[in-house]
Every structure is written in C-alpha cells, then in structure tokens.
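1. Predicted model follows, preceded by the sequence.
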Amino acid sequence: MRDRWAREQVLGLAPDASSAKAAGGVAKPAKWGGTGCDDEAVWGECQGSGKSVYRACADLAGPAFRCSCPSRKFPCKHALALLLLWSDAAVDAGPRPAWAAEWVEERRERADRADRRRASAAAKTRDPKTAERRERRVDDGLAELDQWLRDQVAHGLAAAEKAPYRLWDDAARRLVDAQAGALAGQVRGLAAIPRRPGWPGRLLAEYALLRLLVRAHQRRDELPAGLRDTVRSRVGFTVPQEEVLSGGERVRDLWAVIGSRDTAQELLSTRRVWLRGRRTRRPALVLSFAAPGTSLDASLVVGTEVDAELAFYPGSQPLRALVADRYGPAEPGMPEGSSVRGFLDEHAAALARDPWLDRWPAALGSVRLARDEGGGLYAVDEAGDALPLRMGDPWRLLALSGGGPVTLSGEWSPRGLRPLAAWHEDEGTVVL
C-alpha cells in the first residue's frame, strides 16, 4: 500500500486558503460513504446539500482529481476532504468501484496517447528538411523584427505611450507565422507595461534586450554551446522531453519545493514550481501545462522536500528541469534561506550567464517586514539589507509574521519580489 501523505502535504494542494478551510469542514467520516483506496487511487461519495451526492476520486500518481460537484476549482473541497480522510487513515483499502476504475483507466489511456503524439512530433521535427525550412522562416522573421525595433526607436517612444495594443500584437503575429513563438510572447507582453513615470525607459530596455536576442541568434554559430541553446530556447525552439531525460544534465538532491504560481494565458494554464537543492543550493524550475477542463501537475507540493534526480534543459544558465526519478515519498521541509546580499550576488551571476532572465527564485532567511515612507513593503534581513515586495494583498503575510522573522520565498523580477510562501516558527508553511 502506498505511503499516506501528511496532512500538510494534502492542504498544500489547495488552490486557495478558502478551499483548504472548506475541505476541513467536509472531512468528516459521517459525510462520506463508499470510500476506499488502493496503491493508485482514493475514492468516495460525499453527501452534499439537499439530496446531492458527489463522487470524488484522486489519482495518487498525478496527482489528479475528479469530482461530480459543480465547482470549477482543482482540486475542489470534496477531493481535498477525501485526501484528508485518507491521510488520517479513515479510508480503508478495498476494491475499486466501476466509476472510479473507468476514470483512472481513461487517464492512463490519455497519457499514452499524449506520449505517442509527442514522439510523433519529435520525429517530424528531426526531419532535416523540416528543420531547415523552419530555420529559414525564423531567420526571416527575426530580420523583420530587427527592422521593426529600429523603426520604433527611430520614430521615438512618445507616440508609443498612447499607441493601441495592435502595435505589438501585429508584430507578435508575424513572429508566430515565422514559428518564433517564444519571441512572439515577449513582444506581445510589451503592451502590458504599466504607463507609469519612467515607462519610456522601461520600454527602451525591453527593446534593447529583444535586439540583443535577435543579434545573438544571427551570430549563433559563434556562440558557446550553452549560450546558443539559451538563445534558441528564447526564440522558440523547443527540446523534446525525451532528449532532456536521455541527454540532459542529471542532478540528484533533496529538493525543497519553495513556491508555486499558476498563470492563465488564452486557452492554456501554466504552473511554475520552484525548487532548491539542499546540498547543491541549486535552483530549478518545473513547468506544467493544462488545457481547459484539465488539471495541472500537483505532485510537487509547497512546503515539502523530495529526494529526486532532475534532468535539466540545456542552456548557459540551466534552470528549467524535469523530474526524472524519485527516491521515496515527499516529506515536510523548508528551504535554507539566504541573506539579501547572498541572493542578489547569486542573481547577478545568473544574469551574467543569461541576460534575458525575467524571473529568479528567492529563499530569504530570517527576514522581517517593513514599510518605507511611501508605504511600500520590504523584506529586511538581519544585516539591514532589503528587497521590495510586490503583492496585491499583504495582510496575510503581515499577520503571519507579526513583526517577527520568517523564511520567505518568491519570484524575483525587475519589479520586485512576489512572495509565494513563508515559513513561521509556530505556523509552519503558509502558501501566499
């Protein structure tokens, strides 16, 4: 029988604090019937309001969740409550009912079909003529982007402040047609730069980074192998997962899951999970994607540590990785935080290797919260060094710290640190 998860690990799957709280109210054995579990899944039927009975099932390998309730959250409170009961040993092993067996089997079949599609796509990409045609299209698209960038600077940035989004969308669409999808996303994102004081300087800096990327791609044959891989990735050339797993750099460590953030763009949801190795002190980023109606990978839970071997994608600053092998279940744990100066030194070294880095994970130890005269919130370490925090609602973090020190993790960008999780001496792990 699979080892049961700790309660903290289950609650770490909750999409928000309200779902975790609601699950606690539903996790009562009297509300459930037909519960059971085996090595792969947990299932049960929950009595809802009125005469409604909701069937919930969790695939432990994903993990993935299904519930017949109308909630649009993944996982919903019923799936979380079922896992809480399982964690507390209130769900016994038993034969899988037909409705649960059918769902788990469908998931396995979909995964097999997806693997076959990826293998077919990889084989098509490896065709020399197909690859050559794409290289030519990308070269032409980047040459057009180079001229567009020079035109924007030559005409001045004053008009761009009131320009419609179409200015950047049109340029992005041409890059999509040229099969430079990643670069198209960067260009489209320029339209979202806030029109605040100093906005033209920010836009000019983004234009400069795009021009640097264009020039680097045009001179890719002269670049070191790692930097060439980074440039190709930033433009939109992908590396199949099979190649990463077979030939990527492998690093085994006890990886602390320090933060997770979900974003939605058009018809695709993305989850970024940040890890940090306890022995190597190395950061890693694990990405997962989901189409509407499907759930994101929830196997890496914030506040846990997992003994695993990661396979890193190639690049001058390897950061994105795949979980290649696990050596045991995840256990509760917290990262070893650094000072603000130590973090900034690490980020500066990473930026020197990859000047297009837009996010970098931070894990700060023993920091307190403080405000400046303008009301801005900062994380201040024991040496008095500070980082600006970027968050919409700071009250949960303020209430957690209570003026005391916490270990704080987040995503660092030029706009500040976006907190993702905090560790408190009494409260444990809190996902922000």
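-> Cool, got the structure.

2. Please count neighbours and contacts with C-alpha atoms only from this point.
-> Fine.

3. Could you report the distance from A14 to A284?
-> Remark: distance between A14 and A284 (Cα to Cα, to the nearest Å) = 22 Å.

4. dropping in the other structure now:
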Amino acid sequence: MPGFYAPASAGIFPADLTWTEEQARALLTDSGTLKRGLDLASPTKWNNLGQTAAAAWGECKGSGSKPYQTSIALTEPAFKCSCPSRVFPCKHGAGLLLLLARQPQLFGGTTPPAWVAQWLEKRQQAQDPKITKATPNSVEAREESLTTLHPAEESAVAEDPAKTNQALQKRLSRMAQGATELEDWLLDLIRAGTAVAQGQPRSYWEVPAARLIDNQLPGLASRVRELPGLCHSGPNWPERLLARLGELYLLLRAFQRLDHQTPEAREEILQQVGVNSKKEDLLARQPAVADEWQVVGLHTEEEERLTVRRAWLWGRRTGRYALVLEYAFGSQRFATSLVPAAVYAGELVFYPGLLALRAIPVALRSLNPAPPNVDPPGQSPTELLDEYATALARHPWLRQWPATLRDVLPTYLPPDDAWVLHHATESVALPLRLEAETGWHLLAQSGGQPIQVFGEWNGRTFHLLAYFAGE
C-alpha cells in the first residue's frame, strides 16, 4: 500500500503517528517560536526525558537554579511548561517536540513524574461532555441563528430580548443599503473599462470596501480588496479581473434576491457575504457526521495580521471531504490541533450550503497508533474537470475544490519555467501551483513513475498539498 508524502514546501509526513521533524514544524506556525525551539532541540539541554503513548516530558536547563518542567500531550497535541512565557507552545515545548521527532530513543523514562501525571489527570477531567443538541422550535429561531448582530445590537438584545427582531431588521436594512452602493460602484467601474481600473490608486478600492464593512458585509468587502491585486497579475489580468467582477456581481444580485433563493442557496449566499452562523446554533441544528477523518492536506497562509489554515480531511468510511477553516491571531494556536497524515476519530458538523464542504470539529481524538493507511480514491484530470464543472454550476463562488488525482506525473516545461501534471493515458495536462524546488523534489520522489496527489483545483491551477508514492 502506498505511503503518504507531502511536498517539500509543506514537509514530508509518514502514514502513521510517529512524530517527524516536519510534522513538528507544521505545528509551530510562529517562526520565532520555531527558531528558538530549534536552538533547544539538543540533548545537552535536557534531563529526565521520558514518554508514554499519551505524553512526553523533560526538564530543560534555564538561567535559574531550577529547570523548566515541560510536557506534551501527544494525542492532541497540547503543551505545558513551568516557564513564564504566555506563548503556546513556548520555546521549551517546541524544543522538546523537535527533539522527540529527531531522537525518540533519548526518551527512555516510562513512568510520568508527578507533575506530568497531575497535568494529564486535570486535562482528562476537563474534557467536555458529549454535546447535547437542541432543535430550534420555530422558524424565527432559525432565522436568528443565520444572522450575527453588530456588537452594540447584541448588547441591546441581551438587555431586552424583545428588541431582537428590531435589531435584526436594522442590520438587514443596513446590508441592503451597502449592496445598493456596491452595485452602483461596480456598474461605474465596468462603464469606465478595465484599462482605467489598472491605474486607480489604492483608495479607489479601499473606500467601497470600508463602506461594506460599515454596512456589515465583510464577505463582499474581502472580495473587493482582492480586485487591485488582479490588475497586476500578469498578461491575462483583464480576463481574470472581468471574471472576478462577474462573480462578485452575481453574488451581489443573489443577495439582493435572497427571498427568491432555495434554502441551501440562501444559507450559502449569507455565508459568502459574511453572515456566519454561531457555532452553538450550528451544532444545535445540523447533524453530526461520525467517521475516521484522515488529514490529507494542510495549507497555512498569512492574511493581514491573521494566520489562516485550510485543513482538508477525508472520511475513511463516508468517503467525503471536509474543510476545517481556522484563524489564529499573532502567535496564538489554532483551535484544533491537526497533524498532517494523522487519523482522528470523531464527529464533524458541516455548514449548510450548496456543497456542504466546510465543517467544524465537534470532538476529535487522534488514533494512536494510526490504523492502516487508506488512500482517498483517485480520479483522472478529465474526471476532475467534469466534476469541477458540475460543482461550479451549483456553487458559482467556489474557490477551492479538493481532488485526489491518480496516475499523474509531474513534468517540467522549460520555456515557461512551469510545472504541469500529465496523466498516464490522457492528453490533459493540469498547470501546477508550486515552488520550483518542490517540483523537482516531487519528480525525484516519483522516480519517474506515475503517482497519486492531493490538492486544490481553482479552475486554473492545481495547488499541490500532498502526494502519495510507493515504497
């Protein structure tokens, strides 16, 4: 059975839960913590190292007389350290995890010290009980769950629940006004032409985006802020700009005709314009899907002051993909610890919508040791294009579509300095989105033979996130 690998840009991960340095690095999203952790990943800096199936621990020499007591709950993972740092994991936790990945034989102790056992016991006691779901008893309750109010409005509602409907109508009115203003701006932009758009200053795009934020349409504001970048995205920028403007206008018009949409489309449109369900409401009205969820792809990127992570999970029994989208501010950790190639047992709750891809974890626990590896079923590039066309027809604002491709070979195109995926028997070639060194690494790992890969298709390029190769 083939093993699981990830591209060089994301690290190389094995099919089981044996910790590797690349897995550890994937968890340490803060570059400063990673750098300091690498400095501490040395045996000379640690004493009393040990591990069990549940935890690893050690004492790190510091500037004081007492060493820092550091421990890791391996199945989460979670970190605990006696140092005063407010960063989680701290540099000692990062160093211990990296050392465990590099030299696990050093962790000879098998009986957790008292301070480790007490921490693990407290964590066990603090585990949340299984969520009891309540069903909304009215259409009005469901409508409220779809709409997140402005903080000032939430305060007013908390003081007087009778003001809920009034606050909701006030927001909807403000949103309608923002949509009308955006429509006028878009029509003016199209009349002026794309050549004029390319020369506009930043304020030309920021003013309407700020107005959309004021009118509580953050999803539309984000799409407007993407437009100036397209004006300098290469020789085909007019085509890309027009396509994105058309997508934005379609979303705007769909929102303006919200009452005429199907329930699934209404849910999707509200999410796209920035009206998200509260987690507790979503858990109350959506069924949970239980499965063994395998992490098949992770992508992390910076967005202003936030770190955004897209984690793609694949249900080994249900055979469906799930997107867990999370944000972390500064050096904060993501709410859910997900390790590449790991398998988690538990439940996901999917957001309602046209395709129902995005999900939130209810309760996931890592399986250690991991069950035998099962690769997601692959498809050919032609099958992917057909499937994507069907999905796009149903969800015209789709940005990433998960796909596992079989029997493909990475090929370098010297004149364009680009990489494509060729299929063994088809003439279709998909442009690859990756760094040049990743392409050569991928080709070397394949050994010149067709392989299976996982990634995101956006209609133009295939963003490689992982690949599966033989022994």
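-> Noted; the coordinates are in hand. Here the structure is a predicted model, which means the values were calculated and not measured.

5. Then C57 of structure 1 would be within a helix, right?
-> No. With DSSP: H, G, I helix; E, B strand; the rest coil as the criterion, C57 of structure 1 is strand rather than part of a helix.

6. mind listing the helices for structure 1?
-> With DSSP state H applied, structure 1 shows helices at 7-11, 17-26, 77-87, 98-125, 128-155, 166-177, 181-189, 199-218, 225-235, 241-247, 340-353, 395-401, listed in chain order.

7. how about those in a markdown table, adding distance to V380 of structure 1?
-> Formatted as a markdown table, the helices of structure 1 follow (distance: least, Cα to Cα, whole Å):
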| stretch | distance to V380 of structure 1 |
| --- | --- |
| helix 7-11 | 28 |
| helix 17-26 | 26 |
| helix 77-87 | 36 |
| helix 98-125 | 46 |
| helix 128-155 | 39 |
| helix 166-177 | 38 |
| helix 181-189 | 31 |
| helix 199-218 | 26 |
| helix 225-235 | 33 |
| helix 241-247 | 39 |
| helix 340-353 | 8 |
| helix 395-401 | 12 |
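
8. deepest of the ones you listed, which one?
-> Comparing the helices of structure 1 by mean neighbour count (mean count of other Cα atoms under 10 Å), helix 77-87 ranks first with a mean of 27.

9. Between helix 17-26 and that one, find me the angle.
-> Calculated by axes from the mean of the first three to the mean of the last three Cα atoms, to 10 degrees, helix 77-87 of structure 1 forms an angle of 60 degrees with helix 17-26.

10. Mind listing residues that contact helix 77-87 of structure 1?
-> Contact with helix 77-87 of structure 1 is made by 4-7, 10-11, 13-14, 19-20, 22-29, 42-44, 46, 54, 56-58, 65-67, 91-92, as judged by Cα atoms under 8 Å, 6 or more residues apart in numbering.

11. what about the residue nearest to L40 of structure 2 when sequence neighbours are not counted, distance to Q400 of structure 2?
-> Among residues not flanking L40 of structure 2 along the chain, G95 sits closest, at 4.8 Å (Cα to Cα, 6 or more residues apart in numbering). Note on G95 of structure 2: its distance to Q400 of structure 2, by Cα to Cα, is 35 Å.

12. Could you do E383 of structure 2 as well?
-> Distance, E383 of structure 2 to Q400 of structure 2, using Cα to Cα: 16 Å.

13. likewise L306 of structure 2?
-> Using Cα to Cα, L306 of structure 2 is found at 20 Å from Q400 of structure 2.

14. same deal with E437 of structure 2?
-> With distances taken as Cα to Cα, E437 of structure 2 is found 24 Å from Q400 of structure 2.

15. which of the two has more neighbours?
-> Q400 (15 against 12; other Cα atoms under 10 Å).

16. Just give the nearest non-adjacent residue to W356 of structure 1, would you?
-> Sequence neighbours aside, L209 is the residue nearest to W356 of structure 1 in space, at 6.9 Å (criterion: Cα to Cα, 6+ apart).

17. That neighbour contacts D358, doesn't it?
-> No. Using Cα atoms under 8 Å as the test, L209 of structure 1 is too far from D358 to be in contact (10.9 Å).

18. ok now do L348 of structure 2, which residues does it touch?
-> By Cα under 8 Å, 6+ apart, L348 of structure 2 lies in contact with 288-290, 359-363.

19. export those to TSV and tack on distance to G3 of structure 2?
-> Converted to TSV, the contacts of L348 of structure 2 look like this (distance: Cα to Cα, whole Å):
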residue	distance to G3 of structure 2
A288	30
V289	27
A290	25
A359	26
I360	27
P361	26
V362	28
A363	27
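
20. No more questions from me, cheers.
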